[in-house]
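1. My questions are about this predicted structure, shown below with the sequence.
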Amino acid sequence: MLYVLKRLIGNRNPLRLGYHWFRAFLAAAWYRFPARHLTVVGITGTDGKTTTVGMAAHILHEEDIAVGALSTAFFRIREEIDWNATQKTSPSPFIIQRFLRRLVRAGCTHAVLEYSSHGLVQQRTAFTWPRIAAITNTSMEHLDYHGTMERYRQDKAMLFRQAKTVHVLNADDETYMMYKDIPAEKTLTYSQRPLGNEAIGFWTSDIVAAPGKTDAKLHGSYFTETWDLTLRIPGIFNLENALCAIAAAHAAGVPVARCAAALSSFRAAAGRMERIDAGQPFSVYVDFTVTPNAYRKTLTALREMIEPGKRILVLAGSCGDRMREKRPEVGRVCSELADVVVVANEDPYTEDPQKIIEDVWEGVDQSQTEAHRIFDRREAMAFLFRQAQPGDAVLLAGKGSDTTMMTATGQVPWDERAIARELLQAQRK
């Protein structure tokens, strides 16, 4: 019955939006509007939100600020970090408001929250009253819900219209021109290139990437000095996340030098370019890579991390009941940037998993790469591990830290990291 009503009443029907708002109000009222007692930092974007939330919370914690954080992968209350069992970026408003009340009871003064476009439209994050809003980037995702990229970006702009104190914008993203005139007391900008006089913010130079580490120089507008920035996590693309986190933490009052210093001790969230080491002679990474843009960034970073002549092997796929248009693009990106591509089942939800695999396969160019279709994900992982040679890199994309697989019959237990370790250990025997 509920499913039928959802189909009949559109996502933006005033009745449906009113219901969501009232539900959020009830949740906030039940927990006595906890956000009133917190400085809330909101992070949105397509890719990199979870890592950026983790970085910003880590910086604040290292500055002895009592902080909590909520992301797709984890809940954090001061030093305590727990897995987010909902696997949702912006869960139910009752979960969000209960979490914020727990932060207040724990003596936290700051909260770093991940905001999804769905959560913003559906008012799940209403009454969180963010003071600082930051965006990582935007690319093709969730168009089945939002309709167009224009609407998708406008929906994410809701976070910036709610936050009145500081906005943190990515000068390299199309949202910059859309968001820069949204009123705020202050706007900070970050970029992979030097910023001109039109913006105040941060950028990097002298980038040196190595396996598991990236070094760079951090620059800031109206600062005469530069700072050493070292990230001890894989992927040069994480510099963009670091710049966003630094700007957000600086907006919350942390000096730039201490922001940069704090990130040298940051470790990635579970399932975000997480290296699986079972003593094998090749590297294996588990990552929550789901968009074509994320595949491109991750595979490009892996290419820079391996020696010339070594190969990248990728397990690719796409989840069901989501934007079908991106599936062939995932296949195209993988065949362009990886040496061996295996397309397998991921999270089919209510769709035919074989049809999803065929949609991804449609974009695979077999003249560019060695490609295989293996339905069973465990079998696909074992195949990749058998194919990998010393010095190669294997990317297990799509699942990250999830512990279940979503199917038409419900949730099936699935921990990609544990299964990878099991298969790698068995292969060594």
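-> Yep, it's here. Numbers count the residues shown, from 1 in each chain.
2. From here on, just use CA atoms for contacts and neighbour counts.
-> Will do.
3. Show the contacting residues for the residue lying closest to Ala66 once chain neighbours are set aside.
-> Ranked by Cα to Cα, 6 or more residues apart in numbering and with sequence neighbours excluded, the top spatial neighbour of Ala66 is Cys108, at 4.5 Å. If you count contacts by Cα atoms under 8 Å, 6 or more residues apart in numbering, Cys108 has them with Leu38, Ile65, Ala66, Val67, Gly68, Ile77, Arg78.
4. If you rank the residues you listed by neighbours, which is first?
-> When neighbours are counted by other Cα atoms under 10 Å, Gly68 leads the contacts of Cys108 with 32 neighbours.
5. how would you label that residue: helix, strand or coil?
-> When classified by DSSP: H, G, I helix; E, B strand; the rest coil, Gly68 comes out as strand.
6. Check this protein for its longest helix and report it.
-> helix 14-30 (DSSP state H).
7. who touches that one?
-> 9-11, 34, 93-94, 97, 121-127.
8. picking that back up, next, format the contacts of Cys108 as TSV and append distance to Val342.
-> Rendered in TSV, the data for the contacts of Cys108 read as follows (distance: Cα to Cα, whole Å):
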residue	distance to Val342
Leu38	46
Ile65	45
Ala66	44
Val67	41
Gly68	38
Ile77	39
Arg78	40
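9. between the residues you listed, which is closest to Thr298?
-> Of all those, Thr298 sits closest to Gly68, with 27.9 Å by Cα to Cα.
10. Against Thr52, how distant is the closest one?
-> Plainly put, Gly68 is 14 Å away from Thr52 if you go by Cα to Cα, to the nearest Å.
11. what number of residues lie near Asn13?
-> 11.
12. Second structure for comparison follows:
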Amino acid sequence: MPMALKNYFQKGFWKKLADLFRPIYHYLLALAGALWYRFPAKNIFVVAVTGTKGKTTTVEIIGAILKEDGYKVALSSTLHFEIAGAEERNLFKMTMPGRFFIQKFLRRAVNAKCDYAVIEMTSEGAQQFRHKFTALNALVFTNLAPEHIESHGSFENYLAAKLKLARALEKSHKDRKFIIANVDDPQGNTFLNANVPGKFPFSLKNTSPYLIKKEGLEFALENRKVISPLSGEFNLYNILASIMFARSQNITDEIIIKAVEKFSGLRGRVEKVTLSSNDPDSIKQNFSVIVDYAHTPDSLEKVYQVFQNTRLICVLGNTGGGRDTWKRPIMGQIADRYCDHIILTNEDPYDEDPRKILQEIHTAIKETACEEILDRRSAIRRALGLAKTGDTVIITGKGTDPYIMGPHGQKTPWDDATVAREELKNTLNARTA
């Protein structure tokens, strides 16, 4: 047998063997975690929140409503972990950490006498059985858009991975089970088909009439006016998902409205960057600076739409490592459509050439002035320097991500809002009042 052919068959054999045993490994790991921490989910009401976008914000709004009603709550999200008021930042660079994390988190929540655990759950986590042996009480579905296609192989596989959570809810031994789903999404009714007793669909029709402004949202809830400081239609969906979950728990509209109106948003999610009011340079800021996690074409467009009535200076990039490369030209097209000046920069290149990533975005930008500045801090500095009265600088792609991921596993500590605030201070300091 020729050596090249022999090597091909050997590599194919080991790959098939790894593909065969990988699911078994993850399943046994999940079982071991549940055994070690004594199946903590049986002693707490567990809520899973899944979807492509809006998971983190929905987790946090649900938490805010539950706390407003006097419950002790545990929250696990891309942003942070919270148990009975004690918080720690999520530094794992993943939404749903493995290695027993979920079971350990639930055990800590039970020990702290929490009433509810609200957990952001992902398709990749479900693929690796990280949700296994976690008896669910409720599943909240936000939406589904093409994402993680390279890792799942197809959109259908991506949907199937999400639906594993619905199957897990069906199989849960819990008595009280609920599914809350966005029926404006084409997959909403697929989730509602789950065989559970409590079904709570939601739609923008539930809030009509509603008003979306740069400063916030106004909508109706059972003929009562609700004013939220959150911006964008996407956040109206997140609020609706949270409201319908709260109603499944018989929480009064009075409590719900109070919590929603108090909830001012999250770091890295349409986050407004300003200097402290005590800083003498703060009075010089006559333009807006926004940091947002937007990392899909749909979420990028929705953020731009919120501020489209202003001159937009946009800083963006795209993840490397072969992840969802199809998005790059589409992100470029969207930026070209909405932005008045574009600065392409590094995001998380991993082992991929960052210049290649930027070029794949740049090729789709035909009309708008566009620069490539690899160093992310320099790109942010340049954008702020271009800003004039009434403009909006939008920095997308990382949100609260704690690192820039480089080649060979290199991790550079990072925080978009912190860097933007530092560069904003320098920019304003250099200007005359």
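-> Thanks, I have the structure now. Keep in mind it's a predicted model, so treat the numbers as computed, not measured.
13. Now do the SS call for the counterpart of Cys114 of the second structure in the first structure.
-> Counting by TM-score structural alignment, Cys114 of the second structure lines up with Cys108 in the first structure. Using three-state DSSP, the structure places Cys108 of the first structure in coil.
14. In the second structure, what sits opposite Ile65 of the first structure in the alignment?
-> Aligned partner of Ile65 of the first structure by TM-score structural alignment: Tyr71.
15. same question, Thr51 of the first structure
-> By TM-score structural alignment, Thr51 of the first structure lines up with Thr57.
16. again, but for Leu15 of the first structure
-> Looks like Leu15 of the first structure aligns to Phe21 there (TM-score structural alignment).
17. now do Trp227 of the first structure
-> Looks like Trp227 of the first structure aligns to Arg224 there (TM-score structural alignment).
18. go on, Ala28 of the first structure?
-> So Ala28 of the first structure corresponds to Ala34, using TM-score structural alignment.
19. before we move on, what about Asn293 of the first structure?
-> Checking TM-score structural alignment: Asn293 of the first structure goes with Asp298.
20. And what about the closest residue to that match other than its chain neighbours, helix, strand or coil?
-> Ranked by Cα to Cα, 6+ apart and with sequence neighbours excluded, the top spatial neighbour of Asp298 of the second structure is Ala145, at 7.9 Å. Following three-state DSSP, the label given to Ala145 of the second structure is coil.
21. Tell me how many other residues surround Ala145 of the second structure.
-> 18.
22. how far away is it from Pro186 of the second structure?
-> 10 Å.
23. close enough to count as contact, the residue nearest to Asp298 of the second structure and Thr52?
-> Yes - using Cα atoms under 8 Å, Ala145 of the second structure makes contact with Thr52 at a distance of 6.0 Å.
24. so what's in contact with the two at the same time?
-> By Cα under 8 Å, 6+ apart, no residue touches both Ala145 of the second structure and Thr52.
25. Gly400 of the first structure and Phe288 touch, don't they?
-> Yes - under the criterion of Cα under 8 Å, Gly400 of the first structure makes contact with Phe288 at 4.1 Å.
26. Could you pull out the strands in the stretch 301-433 of the second structure for me?
-> Taking DSSP state E, counting those that start in this stretch as the criterion, the stretch 301-433 of the second structure contains strands spanning 312-316, 341-344, 369-372, 392-396, 403-405, 411-413.
27. Show me what the third one is packed against.
-> Put plainly, it is strand 369-372 of the second structure. strand 341-344 (3 or more Cα pairs under 8 Å, 6 or more residues apart in numbering; DSSP states H and E).
28. In the first structure, what stretch matches the strand it packs on?
-> Using TM-score structural alignment, strand 341-344 of the second structure pairs with 340-343 in the first structure.
29. tell me the average deviation of the matching stretch from the second structure after fitting.
-> On superposition with the second structure, the mean distance recorded for stretch 340-343 of the first structure (mean Cα distance after the TM-score superposition for the first structure) is 1.4 Å.
30. again, but for stretch 15-29 of the first structure
-> Mean deviation of stretch 15-29 of the first structure relative to the second structure after superposition (mean Cα distance after the TM-score superposition for the first structure): 0.8 Å.
31. Distance from the chain centre to that stretch, please.
-> Offset of stretch 15-29 of the first structure from its chain centre (Cα atoms, centre = their mean, to the nearest Å): 27 Å.
32. again with stretch 379-394 of the second structure
-> For stretch 379-394 of the second structure, the distance to the chain centre is 25 Å (Cα atoms, centre = their mean).
33. can you tell me the distance between the two ends of it?
-> From start residue to end residue, stretch 379-394 of the second structure stretches across 12 Å - Cα to Cα.
34. what does stretch 284-294 of the first structure give?
-> 17 Å.
35. next one: stretch 195-208 of the second structure
-> 30 Å.
36. again with stretch 256-275 of the second structure
-> 32 Å.
37. Off-centre distance for that stretch?
-> Counting by Cα atoms, centre = their mean, stretch 256-275 of the second structure comes out at 15 Å from the chain centroid.
38. any idea how far Gly317 of the second structure is from Arg323 of the second structure?
-> Where Arg323 of the second structure is concerned, Gly317 of the second structure sits at a distance of 13 Å (Cα to Cα).
39. Compare these two and say which one has the larger neighbour count.
-> Gly317 (28 against 16).
40. OK, contacts around the more buried one?
-> Applying Cα under 8 Å, 6+ apart, the residues near Gly317 of the second structure are Leu344, Thr345, Asn346, Glu347, Ile357, Leu358, Ile361, Thr396, Gly397.
41. before we move on, the earlier item: identify the residue nearest the match of Thr51 of the first structure in space, chain neighbours excluded?
-> What sits nearest to Thr57 of the second structure in space, not counting adjacent residues and going by Cα to Cα, 6+ apart, is Asn238, at 6.6 Å.
42. Check Leu169 of the first structure too.
-> Thr189 (4.8 Å).
43. Count the neighbours of the one you found for me.
-> Neighbours around Thr189 of the first structure, by other Cα under 10 Å: 26.
44. Which residue of the second structure sits opposite it in the alignment?
-> In the second structure, Thr189 of the first structure lands on Pro201 (TM-score structural alignment).
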